[in-house]
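# Just the structure for this:
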Amino acid sequence: MELGGAMTIFLALCLSCLLLLSAWKKMHKGGKLPPGPTPLPFLGNLLQLKTDETFKSFMAVSQGVALANGERWRQLRRFSLTALRNFGMGKRSIEERIQEEAQYLLEEFRKTRGLPFDPIFFLSRTVSNVISAVVFGSRFDYEDKTFLSLLRMINESFVEMSTPWAQLYDMYSCVMQYLPGRHHRIYHLIEDLKAFIAERVKINQASLDPNAPRDFIDCFLIQMEKEKKNPNSEFNTKNLVLTTLNLFFAGTETVSSTLRYGFLFLMKYPEVEEKVHQEIDHVIGRNRVPASEDRMKMPYTDAVIHEIQRVTDIVPMGVPHTVIRDTQFRGYTLPKGTNVFPLLGSVLRDTKYFSHPEEFNPGHFLDENGRFKKNDAFVPFSSGKRVCLGEAMARMELFLYFTTILQSFSLKALLPPKDIDISPKVSGFGNVPPTYEMCLVPR
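Here you go, the predicted model:
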C-alpha cells in the first residue's frame, strides 16, 4: 500500500475515534448517574444485553428508550381520561358492554363442541370489541374480515415488539433504518393500523355532529375545532390517529393476552380452577350473569386474577419515559433527556412483598382468614401519574370474562398439568403467551 493511502486510512481512523469519544462524552455529561456498567462509545451497554432475555438484562444495566412526554403527554392524557369516562369507563354502561360481549363469546365457545381450539382470536375479538365500542362507536361482527385482519396485525405487532430485531432498531434506529431485515416488519404493521384509523377519522369527519359525539374520535375532532387557533395545541389529526391507535392496541392485546395466559395457568393448576368454580357457584350461581359488584364477595377469585396478572407480567419493563429536566433521585442526577424504564417486573417479583415470587400462588393476595389482601407491590398497570389509562376497564374485563367463562365451562388441557409449559413465546417489551390449544367442557 502506498504511504499516502496508509496515511489517509490512519487519519480517518483517528478522526472516527475522536468523533466517537466526543459523542460518548456528550452522552455522559451532566451529573452523577446511578451505578452501572461503563458504556462503550456507540455500543453503549449492548454487549451486556441478552436480546432473548431483555427484562433480565435491563434488570442488570437499568437503561431503556422513551415514548411521548411533557406537555403533549399532559394534554392528551387529560383529554383521553375525560373522554373515556364520558363513554362509560368505570360506569354501568361499560359493564353492560363487557357483559354483552362475554355472552357473544360464550356462543362462539359453544360452537367448539368440546373439541381442541386455539383461543387467541376468540379472546382478541371479544376484548377488542369492548374498546372498539368506545373509540369507534360500534362493535365488529366476529367474522368481519377487516376486523380479523386488524387483530392479526395487533397480535403480530406485539410479538415483533419483543423480538431482538425490534430492540436493536430501538437502540440504533439511525443505522438500522437503512439496513434490511425483520425489524422493518413492525413499521409496516403499525402503518397499516394507522391507515385504518385515519380512514375511520375521515368517516367521522364527514358525519360529525358537534352536539352529539358518538365515540372517542368524535370527541377529539370537536376538541380540535375548539383549539384550532391555539398554536400550542396538541389536538391535531396526527395525534388523533396515534392516540386512538394506542387505546385500540392496548385495549385489545394486554387484556386478551392476560386471559390467554390465565387459562393456561388454570389448566396447569386444576385445583385452583376447582376453587374458583366453587366460589362462582356459591356467590353467583349457574344462571345469573356475573357483575362487577360480585368481586367483593369473591376473595379467592379476585386473588387468582391478581396472581395471574402478577406472574404473567405482560409488560415487564413498563412504558418507557424521558426525564424532561435535570432530576435528583436518591443522591444521583439524571440529566435532561435520560431515558428511563420503570421495570415493573422487578416489583412484581420482590421477595419483600411476595413470599415465593416465582411460584403461582393466589395466597399472595389472601390473609390468614381467606379474605382478599391488597399488596402495594401489585403494579401491573404502573403507578402514579403514568398509571394505565384503561386500568378500571381492564380490571372489570378480567373479572367479568373469567367468571362468565368459568361459570359455564370447565377447562380441559391436551397435556397433563405437569407437562404444560408456561414459558413466554417471546420475552422482550412484552411477555407473549405461548401458543396452545384447549377444550371447553360445559358444566
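# Please count neighbours and contacts with C-alpha atoms only from this point.
Fine.
# which residues in the protein form strands?
321-322, 327-329, 332-334, 339-340, 409-413, 426-427, 431-432, 438-442 (DSSP state E).
# In JSON lines: these, plus distance to Gln177 and mean neighbour count.
Shown next, in JSON lines, are the strands of the chain (distance: least, CA to CA, whole Å; neighbours: other CA atoms under 10 Å):
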{"stretch": "strand 321-322", "distance to Gln177": "22", "mean neighbour count": "20"}
{"stretch": "strand 327-329", "distance to Gln177": "32", "mean neighbour count": "12"}
{"stretch": "strand 332-334", "distance to Gln177": "29", "mean neighbour count": "16"}
{"stretch": "strand 339-340", "distance to Gln177": "20", "mean neighbour count": "19"}
{"stretch": "strand 409-413", "distance to Gln177": "43", "mean neighbour count": "20"}
{"stretch": "strand 426-427", "distance to Gln177": "23", "mean neighbour count": "22"}
{"stretch": "strand 431-432", "distance to Gln177": "25", "mean neighbour count": "25"}
{"stretch": "strand 438-442", "distance to Gln177": "40", "mean neighbour count": "18"}
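# Here is a second sequence; please produce its structure as well for comparison:
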Amino acid sequence: MLGFEIQTVLLCVTAFVILWWWLQKPKNLPPGPWGWPLVGYIPNLVVALYRTGLDPPQLFAKMSTKYGPVFSMRIGGKLIVVLNKHSIIKEAFHNPHISNRPTSHTMRDLGLGGGLLSPGEGWKQERRFTLTTLRSFGVGKRSFEEHIAEEAEYLLEEITNFHATPFDLLPLFTNATSNVICSVVLGKRYEYSDSNFKYLLSLINQNVQIAGAGAAQIFFPIFKYFQRSNYKQLETNISSIIKFINDVVKQHESDRDPDNPNDYIDVYLNELESSQKHGQDTHVRKTKTMPLTIMTLFSAGTETTSTTLRWGVKYMMAYPEIQKRIQQEIDSVVGRDRLPRLTDKDNLPFTAATLLEIQRICSVVPLAVPHNCVEDTTIDGFNIPKESLVLANLNLIHHNPDTWKNPDEFNPERFLDKDGCLQEREGLIPFSTGRRMCIGEHLAKMELYIFFTHLFHRFTFKKPDGDSQPISLKGVLGFVNTPSTFLTQVESRD
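Next up, the predicted model:
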C-alpha cells in the first residue's frame, strides 16, 4: 500500500513539473519538435542523427521541410532558433537585439572574457578598435596585396621542395594563411619548419573539430557534460594557445617603442597604457580581453581560409578539366613571366567564379557562429524570447534548390552571366551577414584570390601516382567543414 502511495506521489509530481514547464512556454514561438524537461531535444537529436546518418546542418534542413524556414527547439535549458532562409537570416542578423554572442562557458571557465566574442556591449568597441587598427596596417586595402603575395611565394617554394612526392597540404596552408595575420597581429611570420608553431596550428585544427557544428562545445554548457573528454581537450588546447599569445605579449612589453607601434599588440598595449594613465573605463583588458581577441583573430584568420584553399585544391584534383580551364585563363591574361595580381581579377572571371563556387558548395562554416537574443524580439512574425540562441543554416542557404539549380553539382558557370562576366549572387554568404559578419571578410577574399591563382599558375595538382581510389568530396564536420585527409602530387608548370 505504501509503495502504491509513493508511486502516486511521484506520478503527480512528474505531471506537475511537465504542466508547469508547458505553461511557462512563451506564446507564438517558432514551431518545432517537442523536447524533454531539463534536457530538451538532445535525446531525440542524438537518435535522429544516428538513424539518418545526416550531420546537424543536413538534419536541420530536413526539419525545415516539416516545420518551416524558422523553427525552434530546446537544447538543455536554452531555446534554439534555427533560420533556414536567406532573407530571414538577413533580417534577423541586422536586428540589434540579435547581434550579441552567447556567453562562452569555455572561456569563462578559463578566466577569459570580453573582446570580439563578448556577449555585452564591449564587442562594439573592440570590433571598432580592431578594424581601425588592422586598417592602419593596411589590412583590407589593395596595398596589402604585396604582403600576401610575398607569403604566397614562400608557400610556392615549400611546395616545390616536394617535387613528385605526395604530400599533405594541411600544415603548409595553415602556416601560410596564419603568417598573413600573424605578421600584422603578432609582428612576425613563422618558418614552415618551426616545430613549436606547427604544434600550435595543430591545436587550432583540433579545436575546430572538437567545438562541433555551431561551436556547440563552446556555447552550449550542457555538452561539456555529455562529451567531457572533448571539453577537457578543448580547454587544454585553448590554454596552450593563450600561453603562446601571452609569451608574445610579454616580449612586446619589453621591446616595443610606444611611439612607433609595429603591430596590433603594440597598439593594444598603447591603448591599455593610455586608459590606465587617464583612469578611463575601456574595452581593453590585458588579462582577459586581449589574449581572447588575439586568439580569435589568430584562429579565424587561419582556419577558414586554409580550409577553403584545401577544398579548392581537392575539387581541382577531382575536376581536372576545370583546373585546366583556370590555368588557360590565367596564362592568357597574365602570361608565364609573372604571377597574377589583384588588377587581373576582372579579366579572370572563370577563376573568380570557381572560387565562389568552392565557397558555396563547401559551406566552410555551415552553421555560422551562434547569435544571442538580448531582448524579446521577433523573427518572421514569431516571438523570440530574450536569451534565445539563433543559428543560421548557411549550408542549406548554399544548397537550396530554389536558389541554386542542381545545388549538389559543382558548376562555376552559375556565377557567370550569358556574356561570361562574373556575377556575384546574393544567396552566397560564406562570411555570414549583418552586424556580426566576419571581421576579416576583405582580407580573406584577398588571400583566397592571391593564394589560389598563384598555386595554379605555378602547379598542376593531381592524385598521387598509383592511387586508383576515387576522390572523396565528403566533408568532416566540426565547427568548420573540412575536407577529409588527402595527399596531393604536383607538377611544375614552369
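# TM-score, when you put one on top of the other?
Remark: TM-score between the superposed chains equals 0.90 [TM-score structural alignment, normalised by the length of structure 1]; 436 aligned residues with a CA RMSD of 2.7 Å.
# picking that back up, for the strands of structure 1, which one sits closest to Ser157 of structure 1?
Ser157 of structure 1 sits nearest to strand 431-432 of all the strands of structure 1, at 10.9 Å, using CA to CA.
# so Lys342 of structure 2 touches Ile450, yeah?
Careful, residue 342 of structure 2 is Leu and not Lys. Yes: between Leu342 of structure 2 and Ile450 there is a contact at 7.4 Å, judged by CA atoms under 8 Å.
# Make JSON lines from the strands of structure 1 and add distance to Ser355 of structure 1 to it.
Converted to JSON lines, these look like this (distance: least, CA to CA, whole Å):
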{"stretch": "strand 321-322", "distance to Ser355 of structure 1": "30"}
{"stretch": "strand 327-329", "distance to Ser355 of structure 1": "29"}
{"stretch": "strand 332-334", "distance to Ser355 of structure 1": "31"}
{"stretch": "strand 339-340", "distance to Ser355 of structure 1": "28"}
{"stretch": "strand 409-413", "distance to Ser355 of structure 1": "28"}
{"stretch": "strand 426-427", "distance to Ser355 of structure 1": "24"}
{"stretch": "strand 431-432", "distance to Ser355 of structure 1": "22"}
{"stretch": "strand 438-442", "distance to Ser355 of structure 1": "31"}
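# Of all those, which one is nearest Lys226 of structure 1?
Set against Lys226 of structure 1 and scored by CA to CA, these come closest in strand 321-322, at 29.2 Å.
# What residues in structure 2 pair up with that closest one?
Taken onto structure 2 by TM-score structural alignment, strand 321-322 of structure 1 occupies residues 371-372 there.
# before we move on, the earlier item: among the strands of structure 1, which comes closest to Ala394 of structure 1?
That would be strand 431-432 among the strands of structure 1, by CA to CA, at 17.4 Å.
# Now do the contacts for the aligned partner of Phe117 of structure 1 in structure 2.
The equivalent of Phe117 of structure 1 in structure 2 is Phe167 (alignment by TM-score structural alignment). Applying CA atoms under 8 Å, 6 or more residues apart in numbering, we find Phe167 of structure 2 in contact with Leu487, Thr488, Gln489.
# overlap between these and structure 1?
Comparing these with structure 1 on both residues aligned by TM-score structural alignment, their matches' CA atoms under 8 Å, the contacts found in both are Leu487, Thr488, Gln489.
# list the helices and strands the longest helix belonging to structure 2 packs on?
Counting by DSSP state H, the longest helix found in structure 2 is helix 289-318. With contacts taken as 3 or more CA pairs under 8 Å, 6 or more residues apart in numbering; DSSP states H and E, helix 289-318 of structure 2 sits against helix 170-185, helix 195-210, helix 228-255, helix 320-334, helix 349-362, helix 441-458, strand 459-462, strand 481-483.
# For the residue most central in space within structure 1, which non-adjacent residue is closest in space?
In structure 1, the centroid-proximal residue (CA atoms, centre = their mean) is Thr254; its distance is 4.5 Å. Leaving aside its sequence neighbours, Thr254 of structure 1 sits nearest to Ile314 (CA to CA, 6 or more residues apart in numbering; 6.8 Å).
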